[in-house]
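Q: Please work out how this folds:
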Amino acid sequence: TIDYRIQQALKQLRIELKDYLPLLLPLLVKNV
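A: All right, here's what the predicted structure looks like:
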């Protein structure tokens, strides 16, 4: 179903965000 695909996509996004968060965090802090 579409719901299942959305769940899978969100899981993948979360995994990728975990990898990129340490790199993005300093940029976000600087911008604020």
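Q: CA atoms for contacts and neighbours, from now on please.
A: OK.
Q: contacting residues around L24?
A: Neighbour list for L24: empty [criterion: C-alpha atoms under 8 Å, 6 or more residues apart in numbering].
Q: Identify the residue nearest the geometric centre of the chain.
A: Among the residues of the chain, the smallest C-alpha distance to the mean C-alpha position (C-alpha atoms, centre = their mean) belongs to L17, namely 2.9 Å.
Q: tell me which element that one is part of?
A: Taking DSSP states H and E as the criterion, the element that holds L17 is helix 2-31.
Q: Another for comparison:
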Amino acid sequence: MTDEQMARVLREDVIALSLSMPMPMPIQSSRCR
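A: Okay, the predicted model is just below:
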């Protein structure tokens, strides 16, 4: 695997993680409380 392919897979993992996780940031949620 080339560095470019690894970077693409990592980016897809990050996107999948961010989609599966709740979007509000911890700072914003703590500020709302």
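Q: Could you measure from the residue nearest to the centre of the first structure over to I2 of the first structure?
A: In this structure, L17 of the first structure and I2 of the first structure are 22 Å apart, going by C-alpha to C-alpha, to the nearest Å.
Q: With K11 of the first structure instead?
A: From K11 of the first structure over to I2 of the first structure the distance is 14 Å, taken as C-alpha to C-alpha.
Q: Also L13 of the first structure?
A: Note on L13 of the first structure: its distance to I2 of the first structure, by C-alpha to C-alpha, is 16 Å.
Q: The two: which is more packed in?
A: For L13 of the first structure versus I2, the count of surrounding residues by other C-alpha atoms under 10 Å is larger for L13: 12 against 7.
Q: Trace that one over to the second structure, please.
A: Aligning on TM-score structural alignment places L13 of the first structure opposite V14 in the second structure.
Q: OK, contacts around T2 of the second structure?
A: When contacts are counted by C-alpha under 8 Å, 6+ apart, T2 of the second structure touches no other residue.
Q: Next, work out how far apart it and R8 of the second structure are.
A: Separation of T2 of the second structure from R8 of the second structure (C-alpha to C-alpha): 10 Å.
Q: likewise S29 of the second structure?
A: Between S29 of the second structure and R8 of the second structure the computed distance is 31 Å (C-alpha to C-alpha).
Q: Fine by me, we can end here.
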